[in-house]
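*Asks:* Test case, fold it:
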Amino acid sequence: MDWDHLRYFLELARTRKLSAAARRLDVQHTTVSRRIRALEQIVGAPLFTRSGGEYLVSEAGRRLLPQVEAMEAASLAVLGTAPARDGELSGVVRVGATEGFGTVVLAPLLARFAQAHPQLVIDLLPLPRNVNLSQREADIVVSLERPVRGNAVAARLCDYVLRLYASPDYLARHPPIRSRDDLPQHSFISYIDDLLFSKELRYLAELCRPQRYALRSTSVLAQHQAVALGAGIGVLPAFLADGDDRLCAVLPEEAQFVRTFWISMPKENRSIARIQTIWSLLRSSVQTDKRLRPPV
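*Replies:* Coordinates of the predicted model:
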């Protein structure tokens, strides 16, 4: 049986969409469709059913899937015995991360690494939502919560600090903030409660119950701009706000939070040299980034 057919079957089973599988395989979606039809003719049964635009594994597909995964694991183990040397890394590595961390911390780091490895393509997904590892949206995911299910390897990446910030102009135009008791009367910039993608973002409730929100957004970058322009005060990651001269910390000793970033990847990715290299790069570089060090 042609391994290429099985590889296409595996990607479609994981992503559930022709377009997503095609991106992962770097081919046209018509090629994926053609390969699946050819494999179904060999097997003698349909391997997928269509539902709401997704390809769901059929009963015959479920019987085939563990055998193909075992073949993939054996293949990766063989490839993993000969790690690539610097300069030989090639292929695509997709990294998912939270929006602010992915944009401010990971983008410069990965851009520099990509310059040194011209045969390597890095897809960076800095999104204001969880990047789904189980559906293979990315090869490596940096998240606010440790994955608790699935066939994944997970590790603590780093802690980071959040503080309450405002612009000097806003503070000059509004009553002074001397303690937490002064906070409720001020205008806040924050997340939209019913669209929060992680419980780790519910830190504002630990400070006060705001009487007014000037702007709420699913995007921390949008919140950052709104606070910097004087629309209100908000809780922002220090790695995002401390380098912005338009902002100053409010109640820096009282209004401070520490959260954790976790890094994870599917277990089968451990033997892929380019993915393992990016994993090691993120862990070593981020842990020494001074912007992410919590206060002693």
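
*Asks:* going forward, measure contacts between C-alpha atoms and count neighbours the same way
*Replies:* Fine.

*Asks:* how close does the closest residue to Leu65 other than its chain neighbours get to Arg136?
*Replies:* Once flanking residues are discounted, Leu65 sits nearest to Leu10: 7.2 Å by C-alpha to C-alpha, 6 or more residues apart in numbering. Distance of Leu10 to Arg136, computed by C-alpha to C-alpha, to the nearest Å: 11 Å.

*Asks:* okay, and the common contacts of these two?
*Replies:* Residues touching both Leu10 and Arg136 by C-alpha atoms under 8 Å, 6 or more residues apart in numbering: none at all.

*Asks:* Touching, the residue nearest to Leu65 and Val68? I think so.
*Replies:* Yes: using C-alpha atoms under 8 Å, Leu10 is in contact with Val68, at 7.1 Å.

*Asks:* Would you state the strands of the stretch 51-200 of the chain in chain order?
*Replies:* Ranges of strands within the stretch 51-200 of the chain are 54-57, 91-98, 120-127, 140-143, 152-166, 187-190, based on DSSP state E, counting those that start in this stretch.

*Asks:* Following up with a second sequence; could you model it the same way so I can compare the two?
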Amino acid sequence: MKNWSDYPILLAVAEVGSLTAAGKKLGMSQPTVGRRIRALEDHFKTPLLRREDGVLVPTRFGQSMLDHIRRMQDEASAIDRSSATLEDSLSGVVRLSATEGIGTAWLPGVIQRFRGEHPDILIDLGIGFRDFNLAQREADIALRWESPGEQNSLIGRKVAKVSFGFYASSDYIKQYGQPKNLEEIADHDGIMANIMDGKQLWLRDGDEVIFPPKRVTFQTNSIWAFGEALEHGYGIGMESLCGRDTHRRKDLQRVLPDITPTEDLYLVAHQDLRRSTRIRAVFDFLVKAFKQDQEYFKTGGRSAFDHEPGKGTEPSKAARLVDAAE
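*Replies:* Predicted structure coming up:
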């Protein structure tokens, strides 16, 4: 089989369950994906996929092929990782992945401090509510919520415990009143952010949402759109205490301030890539940065890495004091 590029297409369809979704994932049209799958089936003279409850699933032979394809993919990724571990220079690209919020508001300022020491290390930051595959080098370093992942080949470090709280706009509170307990929150309108693994940003017991709002008036997979909805008075929503510290969050009130759930945040890399000088430098710097900003993630306020207005990327007074104390 000369056309090796058809194999990842079969894998993508099997993972997402449709030709259209696989096309979006791969940047191809749905007809192109279908044509490439048919070419594989014509080559092997047997169906590789079948439809079950509206979803495409592999046939028995298709599943056997997928097992081989995944091993091929793992070996190809291992070659990439091996080449990365041979690089001893402090130059080149390091790929990071993070979710909106911490990836868009906190990381850029932190990494700019790092680049003051290592200007030849370039950053490629992927933002999204999904786990970027480190074994396949979709990212070199990832920030993950709740756990580092289940792969034995990953190195994970818990770097922060992030506090959350309920908030609503002053206009909303003025119109509908301030809830006095969780039971009363359940009688209010709510705003939901859809985050990792389809979970909703709300008070949870494990994966189960507890004390849900009576109705969800605004739902989004964007933290920025979520914040705008909070400010425009759609209802009550939950966000991190450090997420309150933005220039736009001036008209929000904390609801039930005694309710402060927390989530663990992990910094993760593939164990092979820790031997790359530039990737290890970024990883170690981020571990140190999270350690410096523990109070920020716990209680909000001002990050040690915020630059002072009018002073470009110069570190804040808090950051300079932390550095001086080390």
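
*Asks:* ok so, going back, include distance to Arg274 of structure 1 and mean neighbour count when you put the strands of the stretch 51-200 of structure 1 into CSV, please.
*Replies:* Shown next, in CSV, are those (distance: least, C-alpha to C-alpha, whole Å; neighbours: other C-alpha atoms under 10 Å):
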stretch, distance to Arg274 of structure 1, mean neighbour count
strand 54-57, 29, 18
strand 91-98, 7, 21
strand 120-127, 8, 18
strand 140-143, 11, 27
strand 152-166, 16, 20
strand 187-190, 38, 25
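
*Asks:* out of the ones you listed, nearest to Arg37 of structure 1?
*Replies:* Arg37 of structure 1 sits nearest to strand 54-57 of all the strands of the stretch 51-200 of structure 1, at 13.0 Å, using C-alpha to C-alpha.

*Asks:* Show me what the closest one is packed up against.
*Replies:* helix 3-15, strand 48-51 (3 or more C-alpha pairs under 8 Å, 6 or more residues apart in numbering; DSSP states H and E).

*Asks:* and stretch 267-281 of structure 1, which stretch of structure 2?
*Replies:* Using TM-score structural alignment, stretch 267-281 of structure 1 lines up with residues 271-285 of structure 2.

*Asks:* ugh, wrong one, I meant stretch 20-37 of structure 1
*Replies:* So stretch 20-37 of structure 1 sits over no part of structure 2, by TM-score structural alignment.

*Asks:* can you tell me the distance between the two ends of that stretch?
*Replies:* 17 Å.

*Asks:* what about that stretch, distance to the chain center?
*Replies:* Mean-position distance between stretch 20-37 of structure 1 and its chain equals 24 Å (C-alpha atoms, centre = their mean, to the nearest Å).

*Asks:* Name the surrounding residues that touch that stretch.
*Replies:* So stretch 20-37 of structure 1 is in contact with His5, Tyr8, Phe9, Glu11, Leu12, Thr15, Leu18, Ser19, Leu47, going by C-alpha under 8 Å, 6+ apart.

*Asks:* one more time with 10 Å, if that's ok
*Replies:* 2, 4-15, 17-19, 38, 40-43, 45-48, 91-94, 136-138 (C-alpha atoms under 10 Å, 6 or more residues apart in numbering).

*Asks:* can you check stretch 54-70 of structure 1 too?
*Replies:* 3, 6-7, 9-10, 12-18, 40, 43-50, 71-76, 268.

*Asks:* Could you tell me which residues make contact with the residue most central in space within structure 1?
*Replies:* Taking C-alpha atoms, centre = their mean, the centroid of structure 1 lies closest to Ala97, which sits 2.1 Å from it. Counting by C-alpha under 10 Å, 6+ apart, Ala97 of structure 1 makes contact with 103, 106, 124-131, 138, 140-144, 261-263.

*Asks:* cool, Leu107 of structure 2 as well?
*Replies:* Contacts of Leu107 of structure 2 by C-alpha under 10 Å, 6+ apart are Leu96, Ala98, Gly101, Arg113, Leu125, Leu286, Ala289, Phe305.

*Asks:* which one among those residues gets closest to Ala186 of structure 2?
*Replies:* Taking the contacts of Leu107 of structure 2 together and measuring to Ala186 of structure 2 by C-alpha to C-alpha, the closest member is Gly101, at 25.8 Å.

*Asks:* From Lys25 of structure 2, how far out is Leu321 of structure 2?
*Replies:* For Leu321 of structure 2, the distance to Lys25 of structure 2 - C-alpha to C-alpha - is 45 Å.

*Asks:* now do Met65 of structure 2
*Replies:* 20 Å.
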